[in-house]
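Q: Test case, fold it:
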Amino acid sequence: MDDFQEVVMKGKHVFRVVFGVCLATGLTACGIGGMWMNGNPNATSHLVPPGHDWSKPDAGASARDTDWQACGGQRSGNISPDRQGATGKETADLSRDKLYAAQRCMLGKGYRYTGTCEGDIPSRYPACQSSSR
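A: You can find the predicted model right below:
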C-alpha cells in the first residue's frame, strides 16, 4: 500500500505542475495579459490623424495645422464631436458631420486631400468626391 500511495502522490504532483504550466501559458500567451486581449498593437500604428492628410504647395505643416483648427479640427489633427448627452449613434453622426465640414473647409482653402479613398466609408468623404483630388 505504501508504493501505491507514493505513486498517487507523485501523480498529483505531476498533475499540479502540468496544470500550473498550462494555466500560466494560457494566461500569458493569449489570455489575460496577452497582447491579443487588447488588440493587435500594430493594427493602428499606420493611422494618421485626418488633419494631416492635406497638402498645399505654398503651405507647410504649421500652416496646415492652423487651417485645420480654423476648420473645426483639433490641434492634434483629430476631430472631436460635441457629444454632451449624445448616444453612441448620435456621437458617430456628429463626428462624421464635423469631419465632413472640416474637409469641405480645407478644400475651400485650396488644400488637396492626400489620404485614402479606398473602402466604403472613405469613398464617401467630401474630399474623395472633390474633382481636385
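Q: hey, let's count contacts and neighbours off CA atoms from now on
A: OK.
Q: Show me what the helix or strand where residue 127 lies is packed against.
A: Secondary structure from DSSP states H and E places residue 127 in helix 126-129. In terms of contacts (3 or more CA pairs under 8 Å, 6 or more residues apart in numbering; DSSP states H and E), helix 126-129 is packed against helix 88-108.
Q: buried stuff in the helix it packs on?
A: Buried residues in helix 88-108, counted by 16 or more other CA atoms under 10 Å: 91, 94-96, 98-107.
Q: swap in stretch 11-28?
A: Within stretch 11-28, no residue qualifies as buried by neighbour count (16+ other CA under 10 Å).
Q: what about the strands in this structure?
A: Here the chain has its strands, by DSSP state E, at 54-55, 112-113.
Q: and the ones you listed as a markdown table, adding distance to residue 62 and mean neighbour count?
A: As requested, those are arranged in a markdown table below (distance: least, CA to CA, whole Å; neighbours: other CA atoms under 10 Å):
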| stretch | distance to residue 62 | mean neighbour count |
| --- | --- | --- |
| strand 54-55 | 11 | 20 |
| strand 112-113 | 16 | 22 |
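Q: to compare against the first, here's another:
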Amino acid sequence: MTDLEDDGHAISYQVLRRGTTVRSADGVELGTVRRAHEAKREHIFDGIDVDTPDGLRFLDAPEVARIAERFVTTTFPAAEKAAHLVDRGSRIARVLGNTTTARRAKRAGERARDRWDRR
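A: So this is what the prediction gives:
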C-alpha cells in the first residue's frame, strides 16, 4: 500500500462518519456509508447501510474486514458484491422511511427503548 492509499487508523463503528468510502477487498469502491447499525441490547456492531449506484444496500458486520478513518474495507472482492450487499427494501419503503415524521417516530422509539433498558 502506498501513502496515497493509506486508510488511516482503525476506528470504532460508533464514530464512523456518513460519506466514508466503502471498498472491496481488492480495492474497488462500492459506495459510501449512510449509517452504521448497532444491536442496542448487546452493544455490538451489526452492519452498515451503504449508498451504492444501485441504491441503498446493507452490509452485514461479518463482511466488514476493517473500519478506518478514510475507508471501510469488506472481506469480499468486487465481483461478489451482489451476493453480499443486501437490498434494503422497496422504493416506497425507502421514501416513506425518510420522511420527517418517520425519522421522528424512529428516534422517539429508540429513546423509549433506551429508557426502558436503563430502568
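Q: Kindly provide the TM-score of these chains.
A: Overlay of the two chains. TM-score (TM-score structural alignment, normalised by the length of the second structure): 0.23; 47 aligned residues with a CA RMSD of 4.6 Å.
Q: ok, back up a step: between the strands of the first structure, which one is closest to residue 128 of the first structure.
A: Using CA to CA as the measure, strand 112-113 is the one of the strands of the first structure that comes nearest residue 128 of the first structure, at 7.6 Å.
Q: Can you show me the helices along the first structure?
A: Counting by DSSP state H, the first structure has helices at residues 2-29, 61-70, 88-108, 126-129.
Q: want to throw those helices into a markdown table with distance to residue 54 of the first structure?
A: Formatted as a markdown table, the entries for the helices of the first structure read as follows, by distance: least, CA to CA, whole Å:
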| stretch | distance to residue 54 of the first structure |
| --- | --- |
| helix 2-29 | 41 |
| helix 61-70 | 7 |
| helix 88-108 | 8 |
| helix 126-129 | 10 |
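Q: related to what we said a few turns ago, got the buried residues of helix 88-108 of the first structure as TSV, with distance to residue 113 of the first structure columns?
A: What follows is the buried residues of helix 88-108 of the first structure, written out as TSV (distance: CA to CA, whole Å):
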residue	distance to residue 113 of the first structure
91	24
94	21
95	19
96	17
98	16
99	13
100	12
101	14
102	12
103	8
104	10
105	12
106	9
107	8
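Q: how about the residues you listed, which pair is most distant?
A: The largest separation in these, counting by CA to CA, is between 91 and 107 at 24.3 Å.
Q: Where does the nearest residue to residue 87 of the second structure once chain neighbours are set aside fall, secondary structure wise?
A: Nearest-residue entry for residue 87 of the second structure: residue 57, 4.7 Å, with adjacent residues in sequence omitted and distances by CA to CA, 6 or more residues apart in numbering. Residue 57 of the second structure belongs to strand 55-60 when assigned by DSSP H and E.
Q: list the helices and strands that strand packs on?
A: With contacts defined as 3+ CA pairs under 8 Å, 6+ apart, the secondary structure elements packing on strand 55-60 of the second structure are strand 44-52, strand 86-87.
Q: Please identify the deepest-packed of these.
A: The highest average neighbour count among these, using mean count of other CA atoms under 10 Å, belongs to strand 44-52 at a mean of 19.
Q: Now do that one: everything it contacts.
A: Counting by CA atoms under 8 Å, 6 or more residues apart in numbering, the neighbours of strand 44-52 of the second structure from elsewhere in the structure are 13, 22, 30-39, 56-61, 64.
Q: which of those residues are buried?
A: Among the contacts of strand 44-52 of the second structure, the ones that count as buried by 16+ other CA under 10 Å are 13, 22, 30-38, 56-61, 64.
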